[in-house]
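Enquirer: Just to be clear, the model below is a prediction. Sequence and coordinates:
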Amino acid sequence: MSQKVTKGVQMLLGEPKRAVIKLSLPMMVGMLVQSLYNLVDGIWVAGLGSNALVAIGLFFPIFMGLIALASGLGVGASSAISRRIGAQNKKGADNVADHAVITGLFLGVLLSVLLFPVIETIFVEMGATQEIVELAVKYSRILILGASVIVFNNVANGILRGEGDTKRSMYAMVLGSGLNIILDPIFIYTLGLGVVGAAYATLLSMIITSGFLIFWLFFKRDTYVDITLKDFDPNREIFIDILRVGLPSALAQLAMSFAMFFINTIIIRIGSSDAVAIFTSAWRIIMLGTVPLLGMATATTAIVGASYGAKDIEKLEIAYLYAIKLGFLVELLVTMFIFIFASPITYLFTYSEGAEQLANGLVRALRILALFLPFVPFGMLTGAMFRGIGQGEKSLIVTTLRTIIMQVGFAYIFAFYSDIGLSGVWIGVALGNMIAALVSFTWGKMTIIRLKEKFSIF
């Protein structure tokens, strides 16, 4: 077999602890920049007034569903490619990349065709005013037409991560987010396009990023995989392999959105609009604290996949446990930071006269919710391990257990069956995450034991 050797592949097949660190760091940087973009984008749009924010808010759940499908397909491709690299099956990895790109383009076109004609009806049925509906339709249709670009970006990044090239994946993420931050004020204010300008800025930044990804994958050709679409030969088993990880990954992201909806409903029933503002503000900070783990999870999936493909379960276990140990230490530091600096952090959200009444409640929420962060690696990285071995359905179960069953369940119990009021919701969310994480980790350890037995490691 002619085996192409790249730095990424060498990393995947090399010492697992070093691979975890080297492959995680670029993804952490890329995801931190993406998080910064999401914050800045909201600030620019906020300058247009409440109608603009509502218009974008109406499309947000649909857009997140689109992103979930796209990123899920990218994760499926990453897992399938890394497993074939571990098995030293270069032709198989190339074939997976071909299938992922074709599937992504088909999915993008399908989403555009299905959503474009009905998006206005969806907004009207949601009960928005005519003025807001018009703004939302103009904004959303631009991004819906660019669905193929959005999906391709996620698939191409998944291919790069699957072969251990997290640096170029980071470059693409930073480029897209950085361009968006720069283009937003130009399109929104300088060109006077308003909320529509925000959509154009997003789409243009993605198109430019796609140009770099296309150059790397199709023209420069210094990647491990060789994508030759002209020789594409549909293979049902490869489609199933990609989707077995990709579809559950997409559904897991949607499960997190559903969980937030249910928790907001609980808060509204026992609290007020101020309570919702406290939770959403606190949750933004808490989720920002998990960004390093998201980077580690993508790296863990690729490393575990390569180890599984090579049938090296001992190496797989070392990478998995080391990632969890590293993630635990990082999140412990994040928890300490939030706990100590909760008051200064709170001021960022409560400095105005109209929001100062939220301060004490927000400090309390931050300090309680932050307590579950050190437990997050045990669940999140177990899910990443399951995706790496191609068992995406187990990753979905882990996420559903954590978000909808435990998180929402305990929040409901403490909210309505205790006398501690709103703090009971925060305690329930924290406790649910802790228990789910430990259950997931136990399942992960048992899975590795079974893999050792299967491949006769003992």
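Expert: All right, it came through fine. Residues are numbered from 1 along each chain as shown.
Enquirer: For the rest of this, base every contact and every neighbour count on C-alpha atoms.
Expert: OK.
Enquirer: On the three-state scheme, F441 is what?
Expert: Going by DSSP: H, G, I helix; E, B strand; the rest coil, the secondary structure assigned to F441 is helix.
Enquirer: wait, isn't I286 in contact with F372?
Expert: No. With contact taken as C-alpha atoms under 8 Å, I286 and F372 are classed as non-touching, separated by 9.6 Å.
Enquirer: and the nearest residue in space to R367 that is not next to it in sequence, what element?
Expert: Nearest residue to R367 in three dimensions, chain neighbours excluded: F339, at 5.2 Å (C-alpha to C-alpha, 6 or more residues apart in numbering). Mapping F339 onto the secondary structure by DSSP states H and E places it in helix 313-340.
Enquirer: now what about the helix or strand following that helix, what contacts it?
Expert: Following helix 313-340 in sequence order, the next helix or strand is helix 342-350 (DSSP H and E). Residues from elsewhere that reach helix 342-350, judged by C-alpha atoms under 8 Å, 6 or more residues apart in numbering: S281, I338, A355, E356, Q357, L358, A359, L362, V363, L366, R367.
Enquirer: chain center to helix 342-350: distance?
Expert: Averaging C-alpha positions (C-alpha atoms, centre = their mean, to the nearest Å) puts helix 342-350 26 Å from its chain's average.
Enquirer: Verify the stated contact: R83 with S307.
Expert: Yes. Applying C-alpha under 8 Å as the test, R83 and S307 come out as touching, 7.3 Å apart.
Enquirer: Okay, buried residues for the host helix or strand of V245 please.
Expert: Using DSSP H and E, V245 maps to helix 236-270. Neighbour-count burial for helix 236-270, counted by 16 or more other C-alpha atoms under 10 Å, picks out 238-239, 241-255, 257-260, 262-264, 266-267.
Enquirer: before we move on, what about stretch 107-127?
Expert: L107, G108, V109, L111, S112, L115, F116, I119, E120, I122, F123.
Enquirer: what does stretch 451-458 give?
Expert: Of the residues in stretch 451-458, L451, K452 count as buried by neighbour count, 16+ other C-alpha under 10 Å.
Enquirer: Which residues outside it are in contact with it?
Expert: K311, I313, E314.
Enquirer: could you dump those residues to CSV with distance to E131?
Expert: Formatted as CSV, the contacts of stretch 451-458 follow (distance: C-alpha to C-alpha, whole Å):
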residue, distance to E131
K311, 59
I313, 58
E314, 60
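Enquirer: got another, please set it beside the one above:
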Amino acid sequence: MTRIGRRPIDLDGDRVVALVLRLSGPAILGISAHSLQMLVNAWFVADLGASAIATIAIAYPVTLLVAALGYGAGIAAASLISRALGLGDRGLVDEAASLGFWLSLPAGFMLSAVILADTPAWLGLLGADPTLAAAAAPYTALATVGTALMLVMIVGGFVVRAQGHAALSGAVMVGSFGLNIVLDWLFIRVVGLGTAGAGWAAVGSQAAGALVYLVHFAAARGPDRVRFRMPWGGRIRSDLLGQTLWLSLPVTGSSLLAAFAMALFVEAAAPYGDAVVAAQGLALRLAMVAALPLLGMMAGAQAVFGHASGAGRHDRLHRALGFVVAASLVYGVVVGAAMLAFAGPLASLFAHDPATALEGARALAAFAVAFVPIGLQLVAATLFQAIGAPRRAAAVSLAAQGLALIPPLLILPRFLGYDGVLASRVAAEFVADALGLALLMAWLRAGAGTGRTSGTAAVERREAVQVAAAHEPAHQRA
């Protein structure tokens, strides 16, 4: 159990809305620090010209390939941990946390090494022409190293949030991204390293965040302690690997698909010039920054969803779901309207040449329209991951991250030019939102989780974790 303010969090007894807010608050604060870091980074890079902005945009799909491993393993571990805590199975908590790191770190480090061996070739595969690939390679290589280090932060954050330690996760994110801002200023402005300076800033800040989590897990005692287990010698139950993989594959697959879709997006814009590629990358970054507080809310809500599901408290699960859906839609309307109204000034703030600013405003206005209902897809994916329904989570995530984008992206630009590129993104978001809403409504109509039950933290395909009936959570302090 962790403390926020003076009173410990009680995942069983606290009022649902207050609990979601208390768990989401630190995550939103930490992710908002990430938002600020991304905006400051874009502001520093803007001074370097459109080619530098395009460099950051083209590097993103490469680093996403590495980060995908952490998000998949982390969300799977968090889903199992939160439900295991609801059912009081401390052994499962240790095993799930261990698997989260074992599934992400070795694979992430190996993939990073492969990317570093020939970074320009990877950029070429993802849509960059030889000139842009050569220019973007130094930053991309450094950003890849930073992302590999960030895997510790990603998985560690999911583990501690599932335990109820949202404040720790938020503090690490604020500290790491705050350090990134300082290092951006130092390496870009003072030392004059250009985009490579942004890469070195990422390496330094992510290494610091990873170190904090390593120290935390080494020093934790009592109910906060995670006893890490090796994946051999019977120290992790044999069926848990399959369950973890089944939970992680939708997230990892959707992130990998997002990297491919992003590459297609860049490739579709490339014929219209570097200014358009830079503007598109800028608008996507601003839209992503706007979405980060929503992701913070989902991070807090996942622990509530999973714990309530594991404990059989479906009344609490439904109350949490209703609040999160309403809050995310209100946020989408307010922020989407603000992005649409201020698209021009926002683009001009982060793009100093007129052509990039004009195209950035145009792209941001389109993305603002698609932003309004984005909470539907985020809530649906979070809920289904938290309760152990990866097929439904996969349907929403894969649609949002690429499957709904690829068909219109291959068709619309042929008829509408660059307008078709932007329209493809809007169409894909609305399809994912509609699918998320449809699956949520079908789940509710089926009466999923009515009443209070106990027994298993079920995963689809009958890959259930057999545990005792719910009792006083092992993570609760006296």
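Expert: Right, received. Where do you want to start? This one's a predicted model, so the numbers in the text were calculated from it and none came from an experiment.
Enquirer: ok so, going back, which strands and helices lie in contact with the helix holding F339 of structure 1?
Expert: Helix 313-340 of structure 1 makes packing contacts with helix 16-46, helix 291-309, helix 359-369, helix 376-388, helix 422-454 when contacts are defined by 3 or more C-alpha pairs under 8 Å, 6 or more residues apart in numbering; DSSP states H and E.
Enquirer: can you give me the angle the third one makes with helix 342-350?
Expert: In other words, helix 359-369 of structure 1. Orientation of helix 359-369 of structure 1 against helix 342-350 (axes from the mean of the first three to the mean of the last three C-alpha atoms, to 10 degrees) gives an angle of 120 degrees.
Enquirer: what about helix 359-369 of structure 1, distance to the chain center?
Expert: Using C-alpha atoms, centre = their mean, we find the averaged C-alpha position of helix 359-369 of structure 1 to lie 25 Å away from the chain's own average C-alpha position.
Enquirer: ok, back up a step: now distance to V5 of structure 1 too, for the helices and strands packed on helix 313-340 of structure 1, in CSV please.
Expert: Supplementary listing: these in CSV, determined by distance: least, C-alpha to C-alpha, whole Å:
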stretch, distance to V5 of structure 1
helix 16-46, 16
helix 291-309, 14
helix 359-369, 45
helix 376-388, 21
helix 422-454, 28
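Enquirer: Can you tell me which of those helices is nearest to G127 of structure 1?
Expert: Between G127 of structure 1 and those, the shortest separation by C-alpha to C-alpha is 21.5 Å, and it involves helix 16-46.
Enquirer: mean shift of the closest one relative to structure 2?
Expert: Plainly put, helix 16-46 of structure 1 ends up 2.3 Å away from its match in structure 2 on average once the two are laid over each other (mean C-alpha distance after the TM-score superposition for structure 1).
Enquirer: Go ahead and confirm T166 of structure 1 touches A156.
Expert: No. With the criterion set as C-alpha under 8 Å, T166 of structure 1 and A156 do not qualify as a contacting pair; they are 11.5 Å apart.
Enquirer: who's in contact with V212 of structure 2?
Expert: For V212 of structure 2, the residues meeting the contact criterion (C-alpha under 8 Å, 6+ apart) are V172.
Enquirer: Against L286 of structure 2, how distant is it?
Expert: For V212 of structure 2, the distance to L286 of structure 2 under the criterion C-alpha to C-alpha, to the nearest Å works out to 29 Å.
Enquirer: what do you get for A434 of structure 2?
Expert: 23 Å.
Enquirer: If you count surrounding residues, which of these two has more?
Expert: Just comparing A434 of structure 2 and L286: by other C-alpha atoms under 10 Å the higher neighbour count belongs to L286, 24 against 17.
Enquirer: Tell me the secondary structure of the more buried one, please.
Expert: In the three-state summary, L286 of structure 2 is assigned as helix, counting by three-state DSSP.
Enquirer: Enumerate every residue touching it.
Expert: With contacts defined as C-alpha under 8 Å, 6+ apart, the neighbours of L286 of structure 2 are L39, L364.
Enquirer: give me the number of residues near the aligned partner of V379 of structure 2 in structure 1?
Expert: Matched by TM-score structural alignment, V379 of structure 2 corresponds to L381 in structure 1. A count of neighbours around L381 of structure 1, defined by other C-alpha under 10 Å, yields 29.
Enquirer: so how far is stretch 83-95 of structure 1 from its chain's centroid?
Expert: If you compare the mean C-alpha spot of stretch 83-95 of structure 1 with that of the full chain, they lie 25 Å apart, counting by C-alpha atoms, centre = their mean.
Enquirer: Could you give the separation of stretch 206-225 of structure 2 from the chain centroid?
Expert: 21 Å.
Enquirer: go on, stretch 449-458 of structure 1?
Expert: Here stretch 449-458 of structure 1 shows a centroid-to-chain-centroid distance of 31 Å under the convention C-alpha atoms, centre = their mean.
Enquirer: can you pull out the strands in the stretch 1-150 of structure 2?
Expert: 3-4, 7-8 (DSSP state E, counting those that start in this stretch).
Enquirer: closest to L69 of structure 2 out of these?
Expert: Taking C-alpha to C-alpha as the measure, the strands of the stretch 1-150 of structure 2 were each checked against L69 of structure 2, and strand 3-4 came out nearest at 30.0 Å.
Enquirer: average offset between stretch 90-108 of structure 2 and structure 1?
Expert: Counting by mean C-alpha distance after the TM-score superposition for structure 1, stretch 90-108 of structure 2 comes out at 2.6 Å.
Enquirer: buried sites along that stretch?
Expert: Residues of stretch 90-108 of structure 2 classed as buried by neighbour count (16+ other C-alpha under 10 Å): 90-105, 107-108.
Enquirer: what sits against N157 of structure 1?
Expert: Taking C-alpha under 8 Å, 6+ apart as the criterion, N157 of structure 1 is in contact with G74, S169, A172, L213.
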